[in-house]
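**Q** could you look at this predicted model? Sequence included:
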Amino acid sequence: MVRLLRPFGRAVTYTRWLHLFIAVVAPSLLLFVREAWWIWLIAAAVLAPAALVPAMRTVEGLQARLLLTGHRHDSGSTGIVVAPSASWGDRGRLVVWLESRLLLGYVTMTVSAQLVFATADLVAAPFGRDVEEGGPFLLDGHHWWHALLVPVWLLGLGVFVLVAGHVITALALRLLGPSPVERLAALEERTEQLLERTRIARELHDSIGHALTLAVVQAGAARAAGDPAFTDRALDAIEETGRAALEDLERVLGVLRESERPVSSRPTLADADRLLESARASGTKVDASMTGPLETVPGPVSREGYRILQESLTNVLRHADCAPARVRVAVADGTLTLEVRNPLTGHIPGPGRGSGLRGIRERAALLGGHARTGPDRGDWQVHVELPLS
């Protein structure tokens, strides 16, 4: 019983009723001046050209969103748009909406008024008042049991209001909802947001993970060495790496806080020496070879190449016990080739394990390249080829 009565306690049930009455305010006022059926035809004829105005869709959308769904702003769940009409299809649907709203408003006003008048007659009948002619329900006499029918008509009025509200809301979702073009645009925007979130998560994983790995390795090496001079160098390296990680973190958080605020540029392969020096400072012997015009590498490729190199060196420090690493970066024949190799240790990660390796393959695929990770001739290798075009 409580579940059945719950809709009658919701404000949106009655704002939907109000929405239907608003549609017939103007014709109803004209009926007080002159009672004629053709006033409704004039109202319907006026609404058709009004629907061709692009801004009318915004007005109707805002009103429907507020009164039919109870949302002032689009939270992504109302399904009613407030953008101006952008095509003739939008205008055509708006014409159907306005005419349907007028017709349903007329029916709602008529039935609601008749039910209210009938209820009043039922209340007055036991006290000697005659039922007015022309009402929908005519009962002879002045019997006390007429009052017992009042709850029935009130329940009928409530059910009618509830049903009419659901009907007009369903029409609004159908006729004021996004067009296929708008749905596609919203889907593309959502996809871009998800891709941006994935990129930011990958950025945080690469930069912060690299910094923490270096800090752990440096601290462990300093403790094992027991040499004050080495400890000082390790602390300097930890400080520099931490400062760089904080810069990356601030840049990423800046993107999250204010998407339109300009942020500092992401590191590129021109900054690769910083990665190599950080790895060497951790006690890892790094043999690096960089050939070709790195300065000509396009920005997106250079930035992703930097992150791939960073993640590859992080894996060496994390999983290879600071084993010697060979790094080769080459630009030739329209391709950027990046390879990091280190001798295999007892721990051999599977080629598909770890978010870092998966991130490397995803970065390469997004740029139209490919990546190979796994054992190769006694070494663990990360081999990536990225097209420059």
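**A** That came through fine.
**Q** make it CA atoms for all contacts and neighbour counts henceforth
**A** Noted.
**Q** strands of the chain, start to end?
**A** With DSSP state E as the criterion, the chain has strands at 286-291, 325-332, 335-343, 370-376, 379-387.
**Q** which other residues reach the third one?
**A** Taking contacts as Cα atoms under 8 Å, 6 or more residues apart in numbering, the residues outside strand 335-343 that touch it are 297, 305, 309, 312-313, 316, 320, 323-331, 378-388.
**Q** please indicate which of those residues are buried?
**A** With neighbours counted by 16 or more other Cα atoms under 10 Å, those contain buried members at 297, 305, 309, 312-313, 316, 320, 323-331, 380-388.
**Q** quick one on the thing from earlier: I'd like the strands of the chain as TSV, with distance to Leu122 appended.
**A** Converted to TSV, the strands of the chain look like this (distance: least, Cα to Cα, whole Å):
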stretch	distance to Leu122
strand 286-291	96
strand 325-332	92
strand 335-343	88
strand 370-376	82
strand 379-387	84
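**Q** for those strands, which one sits closest to Val163?
**A** Closest to Val163 of the strands of the chain, according to Cα to Cα: strand 370-376, at 58.2 Å.
**Q** what comes into contact with stretch 111-122?
**A** 129-132, 135-137, 146-147, 149-150, 153-154, 156-157, 160-161.
**Q** buried ones in it, by neighbour count?
**A** So for stretch 111-122, counting by 16+ other Cα under 10 Å, buried means Val111, Ser112, Gln114, Leu115, Phe117, Ala118, Thr119, Asp121, Leu122.
**Q** got another, please set it beside the one above:
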Amino acid sequence: MIKSVRPLLRGSTYSGALFAYCGALASLPLLPVAMLPALAWPSAPYGVQLVLILLLWAALIGVAGLARPTRRVLIASARRLLRVPLPDPVAARQPANSPEIGPSPAAPAPAADRWRTPLWLLLHVALGWTGALVSGMLLLAGLTLPLGAEAGLSLFGRSVWVVGGWQSWAVALGCVLLAAVVCVVVANTLRWLAPRLLGPSSAERLALAAERELALAERNRLAQELHDSIGHTLTATTIQAAVAGEVLSADPVAARAALRSIEESARAALEDLDYVLGVLREQESETAPTRTLADLPELLDRLRHAGAVVEPELSGELTQVQGTLSRAAYRILQEGLTNALRHGAGGPIEVRVAAAPGTLELSVVNRTGAGTSPGTGTGRGAFPTSGHGLPGLAERVRLLHGEIEAGPVGPQHWRLAVRLPVRLSA
């Protein structure tokens, strides 16, 4: 019993009914326009005029529902008054192009989806007027019967009249309860229709899924960028701090150079970290710090300050490698050099970058100790590792349609080799 009465006591019931009645009132400005043909044809029968007015009124309401702002207003109102969780409408197309995934063709919305809002408006107005008239009559009866008004009901040739006394109060209470029941029916009907007509259509659901997929890909890319940047910085600064501590007394100049390199590395890593955290918090952030092949000499200098011996071999027109490919190549070399610092056994680190028409070749070769390989956490410095470096590199290379090889070369060397397709700019 209490469960059946509970909807009558909810505020959402009456806010939903108010939403329906406001929709009915909002259709009133269109009624004079719908009456114009009937006024222009005064000789028509009353029934024909009435049908003509109703049909034209419904057509005008449906046309109003074709406007995009109408759908947005209805969704916002339904969320607030019906308490229905409805997402904002989205364009029936995939989001903007991703530099790694490529262009996404637009998907036009099916014709059936465009008529969902006009259908909602027509049902909304019809329910609003029906509920308003029925509940208004019931409330009027409930308010006037205790004041001495008479009410009668005729059914199958029998009539029942209520004239004053306790019967009028009982019938008045029943009318008020019936008016409340009408509000429950109207609100629940609209609440049931809202997800089906105002909720995302099939095309919008595809667009939302595409947006979520690209957002996930972007977050994964940011995680990889953060891993590459912070991982390299922590590795390099740890070695540089150790070098500075060893030569602090014997060679203060070298110690100061190592400390200066730590400062520069930390500042660059903080820029990357601020950008990534800003994006993850969905806040406006500054332009992402871009590291490209043009920054490779600075990266190699930081490694030299850490005590590493780097032997670079650069060939081809590297300045013509632009955009996403140049940024990805920098991150690939950064990760390879970080692994060489973590797991190398000393000796020179060979870095090769070769740009040729159609391909960009990258390789990092370093010495390894016995039983040492990237990901084992052993070797020089015994740095712990998350184990995400090489899988992350492989995923990055795969998105760029390239090839990657990583493994031992001979008994004491480890080689990372990447081959990327490239079209050099003119």
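**A** Cool, got the structure. As the structure is a computational prediction, the values presented were derived from the model and not from experiment.
**Q** re earlier: tell me which of the strands of structure 1 sits nearest to Arg16 of structure 1.
**A** Arg16 of structure 1 lies closest to strand 370-376 among the strands of structure 1, at 56.4 Å (Cα to Cα).
**Q** check which helices and strands that closest one sits against.
**A** On a contact count with 3 or more Cα pairs under 8 Å, 6 or more residues apart in numbering; DSSP states H and E, strand 370-376 of structure 1 meets helix 355-366, strand 379-387.
**Q** and of these, who's closest to Ala224 of structure 1?
**A** When those are ranked by proximity to Ala224 of structure 1 (Cα to Cα), strand 379-387 comes first, at 26.3 Å.
**Q** ok, the aligned residue in structure 1 for Glu298 of structure 2 to Pro267 of structure 1 distance?
**A** For Glu298 of structure 2, the aligned position in structure 1 is occupied by Arg274, per TM-score structural alignment. Distance, Arg274 of structure 1 to Pro267 of structure 1, using Cα to Cα, to the nearest Å: 10 Å.
**Q** what stretch of structure 2 does stretch 198-209 of structure 1 fall on?
**A** With TM-score structural alignment as the criterion, stretch 198-209 of structure 1 aligns to 220-231.
**Q** after superposition, how close is that stretch to structure 1?
**A** Relative to the matching residues in structure 1, stretch 220-231 of structure 2 has an average distance of 2.3 Å after the fit, by mean Cα distance after the TM-score superposition for structure 1.
**Q** how far away is the counterpart of Thr368 of structure 2 in structure 1 from Pro375 of structure 1?
**A** Mapped onto structure 1 by TM-score structural alignment, Thr368 of structure 2 lines up with Leu344. Distance of Leu344 of structure 1 to Pro375 of structure 1, given as Cα to Cα: 7 Å.
**Q** cool, Phe127 of structure 1 as well?
**A** 98 Å.
**Q** neighbour count for the two, which is higher?
**A** With neighbours defined as other Cα atoms under 10 Å, Phe127 of structure 1 and Pro375 compare such that Pro375 has more, 18 against 12.
**Q** so who does that one touch?
**A** Taking Cα under 8 Å, 6+ apart, one finds Leu344, Gln381 in contact with Pro375 of structure 1.
**Q** and if you look at Leu102 of structure 1?
**A** Leu20, Ala23, Val24, Ala44.
**Q** and the residue nearest to the first one when sequence neighbours are not counted, how close does it get to Val12 of structure 1?
**A** Excluding the flanking residues, the one nearest Leu20 of structure 1 by Cα to Cα, 6 or more residues apart in numbering is Gly105, at 4.6 Å. Gly105 of structure 1 sits at a distance of 17 Å from Val12 of structure 1 (criterion: Cα to Cα).
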